[in-house]
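> sequence plus predicted model, see below.
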Amino acid sequence: MSEAMLSKVRKLLAKAEDPACTPEESAAFTAKATELIARYGVDRALLAARDPASDPVTDRIVDIRAPYARDKAGLLAAVADPLRCRCVRRRHGDGFAMHLFGFASDLDRVDLLWTSLLVQAAHGLAGARVPPGEHPAAFRRSWLAGFAQVVGSRVRAAEETAVAESGAPAMALVLVDRSDRVQHRLAETYPTVRTAPRRRLAGGGFASGAAAGHRADLGGRAGVPGPGGPALPR
């Protein structure tokens, strides 16, 4: 993401996080930051359609460590998919190596959002109350699942709005082509990859995590941790 755009996003989020802001003002600043990131994706896609070398299809590997490595990986996948990136999860030590495929600009957007959301998830979990008698780990896994599902839906909605408002007649075809090229790159690298079975979780934290997902900032932050992310409560 360009420094000018990143600066705008950081300023909006600083305002959103100001304790003097009302909830309505904070939500408005957050929505604007999310909108800027989505618009940036559309602009880069249109530029790359004219100049493919400006935004190549590439890949990167993100190392995700315990605790809750699978849940962090799920959050990464929830953010990557609406931003037209694809990922393959591989077991690596006590965590996972997530191999991401996408256009360079989209992978940068995924990294910006995911690292910010990890921080927000850690803060949300730290303040979440585990019901009496429920296993804390089961509650937190279901909390993270709810958080990831809502965040993914919000990112997708922001992307769809940005595309609709772009006014570019060929935008849909451009995005289909980009998605096809990313999928082709993945298939070349993993010709026999399989979709993982749907995960079943027993904890009761889904609704609480989903509520936190609705409140989450989706514009990214400066100075967030690297791929390992912050320490989530055990």
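Ah, there it is.
> from now on I want contacts and neighbour counts done on CA atoms only, so please keep to that.
Noted.
> which residues sit in contact with the residue most central in space within the chain?
Centrality entry for the chain: nearest residue to the mean C-alpha point is residue 79, 2.7 Å, by C-alpha atoms, centre = their mean. With contacts defined as C-alpha atoms under 8 Å, 6 or more residues apart in numbering, the neighbours of residue 79 are 110, 113-114, 148, 151-152, 155.
> quick check, it in a helix?
Yes - secondary structure assignment places residue 79 in a helix (DSSP: H, G, I helix; E, B strand; the rest coil).
> quick check, residue 121 in contact with residue 143.
No - counting by C-alpha atoms under 8 Å, no contact exists between residue 121 and residue 143, whose distance comes to 9.2 Å.
> those two: which is more packed in?
For the pair residue 121 and residue 143, the greater number of neighbours falls to residue 143 (28 against 25), based on other C-alpha atoms under 10 Å.
> assign a three-state SS to residue 100, would you?
Local secondary structure at residue 100 is given as strand here, using three-state DSSP.
> apart from its chain neighbours, what residue comes closest to it?
On the basis of C-alpha to C-alpha, 6 or more residues apart in numbering, the spatially nearest residue to residue 100 that is not a chain neighbour turns out to be residue 87, at 4.3 Å.
> next up, a structure to set beside the first:
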Amino acid sequence: MSKRKGERGPVMGDPATDQLVEQAVYQVIGAPADGLDPALDASASILAASAERWPAVSLALVAFAEQSVGRTWANGWRPADLVRVVRRGLGPVQLALAVDLIAAEGRRHPAATLDRRWQEQLRELAVEVWWRTDEEYLAEFAVRHRLDRFALATAVLELLRVWGHLPTITPVGPAPGAAPLRPSRPTGPVTGEPRMLSRIRALLAKAESTEYPEEAEALTAKAQQLMAQHSIDEALLAVGHPAKDTPAALRIGVDNPYEGPKTMLLDAVAAANRCRVVWAKEFGFCTIVGFDADLDGVELLYTSLLVQATSAMHRAGSRQHLDGASRTKSFRQSFLVAYAARIRERLTAATEQTTKDAAAGKHLREDGTAEQLVPDERLLPALAAREEAVDRTVGQMFPKLTAQRVRVSDGEGWAAGRAAADRADLHGRAGAIRA
């Protein structure tokens, strides 16, 4: 009995083919690095040998992959993480396979059992069960990507080997099927999003798209002001209900080139918004720990500032040594380090002013205008308590942490990066307490 498109429940295939597929996959997963090519060739040849057996192989491979993906969920991985690992180490065919096999495993879980960030990742990856049946999946995939059976079997085995070697990592939310840690609230531009967050998103989108630096600076500054006010409002709403508002976590991909300076920029944005960053360099992501409203803002602002920093870096051009050799890489590395360092300075300064204004009762409306309210004496203790809660959570999630230094080797790049950060014009920002 085969599984139709979108169908859930057990899959019954040919036991002999199931065993053949399992042996082939484990032979590749268990092969040493210097023996991988022969293992791949032998296993792929066995799987692709018979056109008549190909549908049964397809059914068995999809079923095996579903189990493999499910194990990674239990080990702390999430959809974007699996795709990121594949993108870093394999090619476009394996990347397409990864998205499909995540979609196949997703048939087991109703949307109501997935937390909001999980659902967002599925939407961003555009996961879809597009094939008619699992028996037909490999044949239909091969037609789409113009592959023969051997090439496709090899690609599937390479993918399953990479996933099979992933270690257990610290989870950042419930796995599918587990109850969400907090009520679901969408963060994409969809019905139900907080108006303040929608406004922030719109301002940052305009800042990234405008051709005029001054306009981008003003839009980014206004977005940060609204973001900080949203965070303060959330902190005050949570006073007296600490059990209902506890620190959470998310992962943000940080890839080469210049992954060190990019991580510094993310850390600068996170620190200014009461969040902490832990970098997993091997896997190309950072874990951000903080309260939900702050995490949403950090992700939005970091993404926007990275776009603006990258544009400014490319406008600064390439560089050469006197002998004609390129020094563009060192220049850009130093540029981004300086950019991140200067952004940190300016956000830290803005934090002090913003906290002072908020404590005095100054409140920023969603439309950007200010109003004077009665000062709320609960604010500073509430912010301090949130800092302490984030620090405790980081200690529980990551009991062993080390510091990472990033080298600066180009003085011109450093000066250009600081100048670009100054042009980001964050002096009007309303930052938040630094974690």
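Thanks, I have the structure now. Fair warning: this is a prediction, and the values are worked out from it, not measured in the lab.
> the residue nearest to residue 100 of structure 1 matches what in structure 2?
Matched to structure 2 by TM-score structural alignment, residue 87 of structure 1 sits across from residue 277.
> pretty sure that match is in contact with residue 289, am I right?
Yes - with contacts counted by C-alpha under 8 Å, residue 277 of structure 2 reaches residue 289, the gap being 6.5 Å.
> what lines up with residue 199 of structure 2 in structure 1?
Alignment note: residue 199 of structure 2 maps to residue 8 in structure 1; criterion TM-score structural alignment.
> surely that match is in a strand?
No - assigned with three-state DSSP, residue 8 of structure 1 falls outside any strand and is helix.
> what sits against it?
If you count contacts by C-alpha under 8 Å, 6+ apart, then residue 8 of structure 1 has residue 33 around it.
> next one: it from residue 37 of structure 1, what distance?
Shown here: residue 8 of structure 1 relative to residue 37 of structure 1, a distance of 10 Å by C-alpha to C-alpha, to the nearest Å.
> same check on residue 140 of structure 1?
Distance, residue 140 of structure 1 to residue 37 of structure 1, by C-alpha to C-alpha: 29 Å.
> swap in residue 154 of structure 1?
Distance of residue 154 of structure 1 to residue 37 of structure 1, given as C-alpha to C-alpha: 12 Å.
> neighbour count for these two, which is higher?
residue 37 (25 against 19).
> now for the equivalent of that one over in structure 2: which residues touch it?
Superposed on structure 2 with TM-score structural alignment, residue 37 of structure 1 falls opposite residue 227. Residue 227 of structure 2 makes contact with 196-197, 200, 297, 430 under the criterion C-alpha under 8 Å, 6+ apart.
> swap in residue 73 of structure 1?
If a contact means C-alpha under 8 Å, 6+ apart, then residue 73 of structure 1 has 64, 89, 96, 98 as its contacts.
> what helix or strand is whichever residue in structure 2 pairs up with it on?
Structural alignment places residue 73 of structure 1 opposite residue 263 in structure 2 (criterion: TM-score structural alignment). With elements delineated by DSSP states H and E, residue 263 of structure 2 resides in helix 259-271, which encompasses its position.
> following that helix, which helix or strand shows up next?
Next helix or strand after helix 259-271 of structure 2 toward the C-terminus (DSSP H and E): strand 276-280.
> which residue is the nearest non-sequential neighbour of residue 21 of structure 1?
Computed as C-alpha to C-alpha, 6+ apart, the closest residue to residue 21 of structure 1 that is not its neighbour in sequence is residue 15, at 7.4 Å.
> helix or strand: which one has the one you found?
Here residue 15 of structure 1 sits within helix 3-16, counting by DSSP H and E.
> what are the buried residues along that helix?
Residues 6, 9-10, 12-13, 15-16 are the ones in helix 3-16 of structure 1 that count as buried (16 or more other C-alpha atoms under 10 Å).
> among the residues you listed, which one sits closest to residue 50 of structure 1?
In terms of C-alpha to C-alpha, no member of those lies closer to residue 50 of structure 1 than residue 6, at 23.7 Å.
> against structure 2, where does stretch 138-149 of structure 1 fall?
Matched against structure 2 by TM-score structural alignment, stretch 138-149 of structure 1 falls on residues 330-341.
> distance from the matching stretch to the middle of the chain?
Its chain's average C-alpha position is 22 Å from that of stretch 330-341 of structure 2, according to C-alpha atoms, centre = their mean, to the nearest Å.
> have a look at how far, on average, it is from structure 1.
Mean deviation of stretch 330-341 of structure 2 relative to structure 1 after superposition (mean C-alpha distance after the TM-score superposition for structure 1): 0.7 Å.
> tell me if I'm right that the residue nearest to residue 100 of structure 1 and residue 97 touch.
No - no contact is recorded between residue 87 of structure 1 and residue 97 when judged using C-alpha under 8 Å, the distance being 9.8 Å.
> tell me where structure 1 has helices.
Along structure 1, counting by DSSP state H, helices occupy 3-16, 23-50, 69-80, 104-127, 136-166, 171-189, 206-215.
> single out the most deeply packed of the ones you listed.
helix 69-80 (a mean of 22; mean count of other C-alpha atoms under 10 Å).
> so it versus helix 104-127, what angle?
Using axes from the mean of the first three to the mean of the last three C-alpha atoms, to 10 degrees, the interaxial angle of helix 69-80 of structure 1 with respect to helix 104-127 works out to 130 degrees.
> taking helix 136-166 as reference, get the angle to helix 69-80 of structure 1.
Here helix 69-80 of structure 1 runs at an angle of 10 degrees relative to helix 136-166 (the same axes, to 10 degrees).
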